[in-house]
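K.L.:
would you be able to build a 3D model of this:
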Amino acid sequence: MTKLRVAFDDTSSYLTRASWRPIVSGPLAEIWEAESGSSLRLMVPKIESAPDYQHMLQSMTLELARFEGRQPEQVRDDIARQFLDITKLRAASADLIGDTIPLHAGIALFDSAKRLVTAAAASTLMRQGNFGRNMPRRAINHAKHVRLGHTIQGSYIVPIISEVRVPDVYSVDEGIDSQPRLDLKVEEARFDRRVTTTMAHALEVLEEIAVTRDRVPSAADVHDAVAEGVSRELCDAVFQVLSTGQVDSYDIDFQWAPAVTPPRLLTESIDFPKGAVHVVGEIAAVLRTSERVEEQIIFGIITNCAAPLGEGMGRVTVQAAIGGRARTVRFDLDWKSFALASRYMAERRPVFVRGVLHMPSGRQATMEVSAFGPDPSTMTLDEALEGPGPDVVLRELPPPRDGSIEP
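P.N.:
Got it, this is the predicted structure:
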């Protein structure tokens, strides 16, 4: 595993999750003890810029590793990834010699990493079968700041690393109204997790129609997959590795940050065998000529839910980060979806909305909604304790009928 930076927040998160607690706190370090009643005490350094920080961190890791009966490197890696989502791209090949891979396949794997991230970032902003020259600038820029780790021994694995230090719910302003608050910096930080969530879901859908099914996907199947985040660019990223002829399978594993509530109902591993290369290529060809869709996706906090008399639907207002600014967007929902929106507002929960966005100059922004639900990149603590439940991620709503949207 790549040697990652370890901050005090990482260490305190790991120890808390492992049932340790601080008993003495000072400006430079803290002393922690195990809740199990062990006599062991750990000196945990706090200031990374201190000259003895690394030495103290190493000593603490050695003691903790002995206590857990594990290797120090394993413990340090687990501490370091508390707030990191790690996506592992693995090219399995019979041509592997030691930890090496054929040059052509290796170049394809690294280029695929960039393509996957860019495609997922674009589909996080809007749903489109083929972006082509219309690739959003934000998606291109996002791929520039995502980190790659060193290849991992044992297999040819390239890790994509994203930092996710974000809360599960929105904070509330102090005062009488106690209104949820949209923080643009937090929204920017959430984007990394949302992109990885989109990637995982889209690849899962692509695997289902290209590998799992016992029939070739129809045009309708491919069209439906676009609504779930599949694009020609995403397919090309997978096809590029498989088409080298030097890879037996292309596996993508997702390790979600232990300290941040993971996305709900997403598989942790996706596998594209080399036999899927032709189907993936055919799907990409269909998407290359697909009609351009003007649906956008916004993420934000619900600030108002109103039920106008006699209109047969509920009106919802969301505050979202659009183009680097906080904007309010208003839209209508059927009563069942409106009830969910009311609940999410009370929970201060992030939501997503997909549809046609109208932003006339100087007037209220509105949206014709085709999908609405909780932000698929997060779930609440209660849901985590409940375990698997109904899949509401990217739930489709049919087109309006009689002025309302039915789930």
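K.L.:
switch to C-alpha atoms for all contacts and neighbour counts from now on
P.N.:
OK.
K.L.:
next, count neighbours for Glu295.
P.N.:
Counted with other Cα atoms under 10 Å, residues neighbouring Glu295 total 18.
K.L.:
again but with Ala29, I slipped
P.N.:
By other Cα under 10 Å, the residues close to Ala29 number 17.
K.L.:
list the contacts for it?
P.N.:
43-47 (Cα atoms under 8 Å, 6 or more residues apart in numbering).
K.L.:
which neighbouring elements make contact with the longest strand anywhere in the chain?
P.N.:
When the chain is parsed with DSSP state E, its longest strand is strand 295-306. With contacts taken as 3 or more Cα pairs under 8 Å, 6 or more residues apart in numbering; DSSP states H and E, strand 295-306 sits against helix 103-125, strand 126-127, strand 314-322, helix 335-346, strand 351-358.
K.L.:
from Leu84, how far out is Ser93?
P.N.:
28 Å (Cα to Cα, to the nearest Å).
K.L.:
buried set for the longest strand of the chain?
P.N.:
Neighbour-count burial for strand 295-306, counted by 16 or more other Cα atoms under 10 Å, picks out 295-303, 305.
K.L.:
give me the angle between it and helix 103-125.
P.N.:
On the basis of axes from the mean of the first three to the mean of the last three Cα atoms, to 10 degrees, strand 295-306 is oriented at 30 degrees to helix 103-125.
K.L.:
here's the other one to compare against:
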Amino acid sequence: MTESRWRAPASDPVVGSGAFMHAAASHLLQLYLQRTGWTADPPGPAGALWRHGGDAAIAIPHDLTPTATEWRGVVERLARFERRAPRDVETSVEFHLTDVTRLRAANDIVIRGSIPLEAGVSLVSSAWSMLRASATTAVRPRGHIAGGFSRQADALVEQARLGHTQEGSYVIPVLMPLTPPAAEGAERPAVPGLELERLAHEPPERRVMRTFAQALAAVDRVIVAPERTPSAGDLQAAVVAGASREMVMALHRVLSDDAVSEFAAAFSWAGGVMAPAGVPSSVRLPAAAASRLQQAAQQLKASSYTPDEIVTGPIVEVRHEPENPFGEISVQTVRRGRQTEVRVRLRAEQLLETFDWARDGRSVVCEGRVRRMPGRPLMIDEPRRVQPLDETYLPTPPAAAGS
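P.N.:
I've put the predicted structure just below:
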């Protein structure tokens, strides 16, 4: 069979997604305009005039809806300014605060883009199981959830929507609306000479979808791709990335169907929130991997690995005082079911590299004892490791012969 090279285009619309039915289109349009460099004049009784430097101006009526005649005119003027197709601009606005993961089950004989009903039901059911498992491991990594799903995580999964399949292949879009990023708080009193960089926080829904993508990538790199049985250390790295026995078993169910030759997932990140770095744009798993997934699931159940001194998430602050040999980063994470920040003490020479990770939107993993003091931030004083999360699940190559 010829190898599939499927990749969802960035502008590929979700047919009949209905995302505008669940978010105010006018508000999304304003957020999109702000992000792309437009500014609004003081509003009048009918609307506001938005300007892009001295190059262009567009009048935006109040409470604009996608069904209004004015909506088409606004989209077409934006499309001319951006030199893009109107449908592409409309899709960018519609999914400005929605992550989309496209799941695909392919078989050798595709008839008008269909697959057997049983395989389709398995894909939808397994998609829900994988997303639910990822949401729980986004709160607290663990190799075997064993029914202990997080209620907080389940509430986030309930926000996910199912789009229509796309013509030409059996693709199911999973839509996750994001909480709009909060505005940064007021500036704190300056410390003379203090170097302080604050970055935007990651919405909780994005953490779920990022964990979903990283867990699939870890399963591919640790379990499927290597020509050997993964070691306990390899599986632990996959668990830190968000993989779990429950996710692996859900993948196994899809790939065990005789009608399915491969499972693929492609990720499109909402334009209104910085896309995570270090996450693949797509993951593809062949049906031949089913037996390896089953074996890995048994290993995960037996190990029940739960990292208690692991903190994962994006860096939201880098701080350093002049002449101080140490500085700190703040990692946005979840502890005891709550969003929080954990500060990590690092040598000054390490800070430049971590700032590059923060600027690029690359999540990190920090390992060490988390210290709690009344009225003080959570702190890791002596981290055993700090590295990009995507580097942790690269499997260790086997030792060379004679070494």
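K.L.:
in contact with the nearest residue to Asp360 of structure 2 once chain neighbours are set aside, which residues?
P.N.:
Sequence neighbours aside, Ala277 is the residue nearest to Asp360 of structure 2 in space, at 6.1 Å (criterion: Cα to Cα, 6 or more residues apart in numbering). The contact partners of Ala277 of structure 2, taken as Cα under 8 Å, 6+ apart, are 360-363.
K.L.:
any idea what Ala277 of structure 2 aligns with in structure 1?
P.N.:
Residue correspondence to structure 1 (TM-score structural alignment): Ala277 of structure 2 is matched to Arg264.
K.L.:
tell me how many other residues crowd Gly185 of structure 2.
P.N.:
By other Cα under 10 Å, neighbour count at Gly185 of structure 2 equals 6.
K.L.:
look at it and tell me its secondary structure.
P.N.:
Secondary structure for Gly185 of structure 2, judged by DSSP: H, G, I helix; E, B strand; the rest coil, is coil.
K.L.:
separation between it and Ala57 of structure 2?
P.N.:
Relative to Ala57 of structure 2, Gly185 of structure 2 is positioned 30 Å away (Cα to Cα).
K.L.:
wait, what's in contact with Arg190 of structure 1?
P.N.:
164, 166.
K.L.:
what's the match for it in structure 2?
P.N.:
In structure 2, Arg190 of structure 1 lands on Pro203 (TM-score structural alignment).
K.L.:
correct me if wrong: Val238 of structure 1 contacts Ser112.
P.N.:
Yes: at 6.8 Å, Val238 of structure 1 and Ser112 qualify as touching, with contact defined as Cα atoms under 8 Å.
K.L.:
look at these two and report which has more neighbours.
P.N.:
Neighbour comparison, Val238 of structure 1 and Ser112: the larger count goes to Val238, with 26 against 22 (by other Cα under 10 Å).
K.L.:
aligned to that one, what sits in structure 2?
P.N.:
Matched by TM-score structural alignment, Val238 of structure 1 corresponds to Leu251 in structure 2.
K.L.:
mean deviation, the helix or strand harbouring its match versus structure 1?
P.N.:
Element membership of Leu251 of structure 2, judged by DSSP states H and E, is helix 245-255. After superposition onto structure 1, helix 245-255 of structure 2 sits on average 1.3 Å from its aligned residues (mean Cα distance after the TM-score superposition for structure 1).
K.L.:
about what we covered before: ok, residues contacting the longest strand of structure 1?
P.N.:
124-128, 170, 179-182, 314-322, 338, 341-342, 344-345, 348-357, 375.
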